[in-house]
Structure formats: structure tokens, C-alpha cells
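Participant: sharing a sequence plus its predicted fold:
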Amino acid sequence: MLSAFNTVPFYRERWALDGRTEPTLVPGRKGRHDGATEPELLTRTVVDLVPLAGGETRIDPARGLGRVLPTARRVRPGTLVVIVDPAVPTPPVDLPRGLRGCVVNPETLADDTSSGAVVELVSAVRRGEPVLVVGGDKDLARLCSALPQESAHRIDRLPHRSLSELDGGPYGVLHDPLLGYFGAFRECGRWHLDWRRVYARRTRSGLAFTLLTQRSPMLVDVLVDGGVRAEIRPCPRHGTPVVSP
């Protein structure tokens, strides 16, 4: 947080207005949301999330999938990983070695079942290669209904959930359009954070998340889903942070 306060225009201005300095709270002033920020505001001001030294301005909603995927589900070498989400424009770039990825826009499937990604998906299934599709329940159902029946029955599904949609699994990954993929449902029956790359803290407005390793655009104290009231606890089995509704 100190790095963001010192080097990123958005946080320097926002925290100063909220009564913060280096970046502790000034006595008697707590600011809005205990210093956290709504994602809509960050999206509108993404250019100010770039450090003074320069950096990327592109938000990557596919970020982190490669980190959480092995935790969420056993993936065989050679698997084609397909993200089915209209908000994800580009394939994931951090998949483990031996996997390849593509994206499908479910909103255009009815008019374009001959897109390169769909053709690659169907071809992979026909060759007997493993295929894993990742997305929301409705988008996954839309994709499967657009595929030939013999192909739809031979693909594996991995639903992604927003922080406000946590369920009992048995599979799933946590996703946010701004932060990307930041957690997964594990075999212990709990939603685990990607704690080496994502930090979460409680605020009066809900959980706020920080990407620890992304330097630009820098995302600090983001109120995912506008602020979800939940708990961060250590997993009794693994000892790492889990999200509990």
C-alpha cells in the first residue's frame, strides 16, 4: 500500500482527500469505505492507476486463471482451456505449460458457430483431446447448446463465481472483471484465495482486495461486487486464507 501511495496518482489523491498520510489514517478521519474503492470508479480512472514511472493501462479479466486452475480441478496435459465470457476479450496468458487457451463470446454464438475458437474446440473434442470450459452457468449452458451434441457431452466444465455467488462446489473459481481470477474451490469444501497474489481485508463496506504482484494498473483495496460482507479465515486443513459468507 505504501508503494501505491507514493507512486500512483489515483491513490495519492484519493487517500489524501480521505485523510490518509503515508498511508495511515489521520486521527479522527476514516475516509469512505475505510479507504477502499468501488470498482466502477477504478474502471473509469484506469489511467490514474498507472505508476508515475509508467506502465500498462489494460485491465486483464483473464489474469490469474493459470494460478487457480490446478487448485480448482485436475487438468490433464494438452487440455484446451476455453473461457466463455463476453467480458473476457483475450485468452489467458498464464496457463501452466502444456495447456493452451482461447476465448468464446457466448453472446455471438447463435450467429457465429464457425468462429476460430469454436472450430478449435470442436476439433479438439473430435480428436479426443481434453477440453475444459470456464465461465458463468448461463454462458456455459449457452455454449453447450450451440455445440454438436456429441461434442457437448465430452467437455469438462468449471463454473466461475463472483464473490456474491459463493456456493458449495464441487468445482469453481472466483472471478471478478477487474481483478481476474483470484481464488478456487478446493477439495476441502472451502473457497481459497490465491493468497500469494491476492490480499483481502475487511472494511465497513465489505471485503476489499489488493493484487500483490500486478504493478500496473495497480489495484489496491477494491470493493469486489461493490462490497460483500464475508469473513476471511484460515482453512482448518490447509492453513491458508478462505472466504466464508
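Facilitator: Looks like it came in fine.
Participant: rest of the way, CA atoms for contacts and neighbours
Facilitator: Noted.
Participant: isn't residue 245 up against residue 231?
Facilitator: Yes. Residue 245 is in contact with residue 231 according to C-alpha atoms under 8 Å; the separation is 6.3 Å.
Participant: tell me where the chain has strands.
Facilitator: Counting by DSSP state E, the segments of the chain that form strands are 20-21, 24-25, 80-84, 100-104, 131-135, 156-161, 173-176, 180-185, 191-193, 198-203, 206-211, 222-223, 231-234, 241-244.
Participant: try it against this one:
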Amino acid sequence: MWKLGAGVVWRAAYARAVRSAFATVPFYRERWALDGREDPVLVPGRTGTNGGAVPLAEAVHKSVDLVPLAGGASRGEPARGLGRVLRMAREPGPGSLVVLLGPDGLRPPADLPKGVRGCVADPDAPSAPVLREVTVRLERGHRVLAVGDDKAITTFTGDHRVEAVPHRELDSLDGGPYGVLHDPVLGYLGALGGCGRWHLDWPHVYARPTAGGLAFTLLRQASPRFVDVIPAGGVHGEIAPCPRHGTPVVLA
């Protein structure tokens, strides 16, 4: 059962995102005007392919057209949403250090809780300042969380005091015990909760099943706009309320 009002609020936010994208974003204006979409239907009689959802790879190929007419960024942010999903996965406390592992050019997370410091590191060749910061935090009794794929976390450090928060893409969800749902383009979409279910960051992310696979919408990202995009090549599954929390979880 949905948490009181959560399903209604979530659905309303999604409908607003769809109508806004149709009105202001060239990619969706053209696609939905010609082919249509459903739930909600925008052009009577046209329900579209996969209900209007589109493979993420196809949308990214036309990234310039994902920018609203008023302008904005044209590149996705891989670290988007990390601070929010960490609260579900392995919440860092004051004084903690979050090390985001990835390639050069990755930006540090900007939405971490107050009192938590974040940095980025190349797992194969972490810089001396990052390693020094990790050592200092651990010696002071603070927590250090390493976020990235399994190989990156293993390569980065063998210190058992560093807490692993592994990436899981939509096609590789498992039973944890820890993990964050990540897409290289869309950013962080959810996390494995203490209840053992993959919770969406539902105030910011909407998802629905389509014939082409689960489609995701970033509800609050101004640009580029991702609305009803199908990541990971198309993974079929369901979105249902968590029996314990009443908020959306992914069943894939």
C-alpha cells in the first residue's frame, strides 16, 4: 500500500514533467507530436511506441535537443543525487568523507549532508591529497565511504575500515547488503534500503514499466531533460509500493 498521498503526489509531479517537456523541450515536442504517447496522452489518437518512452542511448545521441528552449546545460551529471541516496544506503554522519571513484572529469558530489566532505578519485591512481585525507579521517575515528563499481572499490583501497557503497545498474540489482542504483548518464536513482528492497529517490525520480523496459524521469532536473527514458538497454520489471515504507521500489 502506498504511503498516504505519496502515490498521488508522485504521479502529479510526473504529469507536470511530461507536459513541461512537451511544451518546452525540442526532442519531446517533435517525438510526441509525430508519434504520440500515453499516460498521459498529449495528441488524441496517438499513443506512441513504448507508450512514448525512448531508449536512453537514443536521447543522448540528440543531447542538444534535450535542452529546453530557454537554454541550459546539455550534459548529464553522473554524481546527481548521490547525497540523497546515501541516506538510504549507508548514511554518512558528520565528519565523514565520501570518495566517489571514477574517471578524470568526474565532478565531486554537491548534495552531501551538512558536515560531510566529498571528493573524487581515480581508483587506479588516487592522488596523494586524497589518500592523505582518507588516512587522516580514519585516524580521527571518522567514517570513509568509497562509492563506485566493485572493481574500483577493490582497487582503491584494501583498508577494511573504508566502507564500500557499490554501484548497481538497473540490470545488475542484487541483495546487497549495500548498494546504490546508478546510471552513468542519469546519475543516482535510488538505493538498497534496510528493508532489503531497491527504493527509488521518488521525490526526484519517477519510473514506470513500458513495453521496452522500465522508463525513468528526472522530475527536478532543469537541463538536460530526461523524461521517460529507458536505460541499460531495456530492463523489464515493476514499480510497486514497499510493504514496509509505502514508497516506490524497483522489482526487476
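Facilitator: All right, it came through fine. Because the structure is predicted, anything quoted here is derived from the model rather than measured.
Participant: nearest to residue 142 of the first structure, out of the strands of the first structure?
Facilitator: strand 80-84 (9.3 Å; C-alpha to C-alpha).
Participant: which neighbouring elements make contact with that closest one?
Facilitator: With contacts defined as 3 or more C-alpha pairs under 8 Å, 6 or more residues apart in numbering; DSSP states H and E, strand 80-84 of the first structure has these neighbours: strand 100-104, helix 116-126, strand 131-135, helix 137-146.
Participant: distance to residue 168 of the first structure added to these, as TSV?
Facilitator: As requested, these are exported to TSV (distance: least, C-alpha to C-alpha, whole Å):
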stretch	distance to residue 168 of the first structure
strand 100-104	26
helix 116-126	29
strand 131-135	17
helix 137-146	14
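Participant: among those, which is the most enclosed?
Facilitator: strand 131-135 (a mean of 23; mean count of other C-alpha atoms under 10 Å).
Participant: my guess is residue 54 of the second structure contacts residue 231. True?
Facilitator: No. With contact defined as C-alpha under 8 Å, residue 54 of the second structure does not count as touching residue 231 (9.0 Å).
Participant: between these two, which contacts overlap?
Facilitator: Common neighbours of residue 54 of the second structure and residue 231, using C-alpha atoms under 8 Å, 6 or more residues apart in numbering, are residue 215.
Participant: who has more neighbours, these two?
Facilitator: Remark: of residue 54 of the second structure and residue 231, residue 54 carries more neighbours, 25 against 22, as counted by other C-alpha atoms under 10 Å.
Participant: mind checking what that one lines up with in the first structure?
Facilitator: In the first structure, the residue paired with residue 54 of the second structure according to TM-score structural alignment is residue 37.
Participant: can you check residue 155 of the second structure too?
Facilitator: Mapped onto the first structure by TM-score structural alignment, residue 155 of the second structure lines up with residue 142.
Participant: what about residue 180 of the second structure, how many neighbours?
Facilitator: Other residues within reach of residue 180 of the second structure, judged by other C-alpha under 10 Å, total 30.
Participant: run through the residues that contact the closest residue to it other than its chain neighbours.
Facilitator: Closest residue to residue 180 of the second structure apart from its sequence neighbours, by C-alpha to C-alpha, 6 or more residues apart in numbering: residue 191 at 4.1 Å. Counting by C-alpha under 8 Å, 6+ apart, residue 191 of the second structure touches 85, 86, 88, 89, 179, 180, 181, 198, 199, 200, 201.
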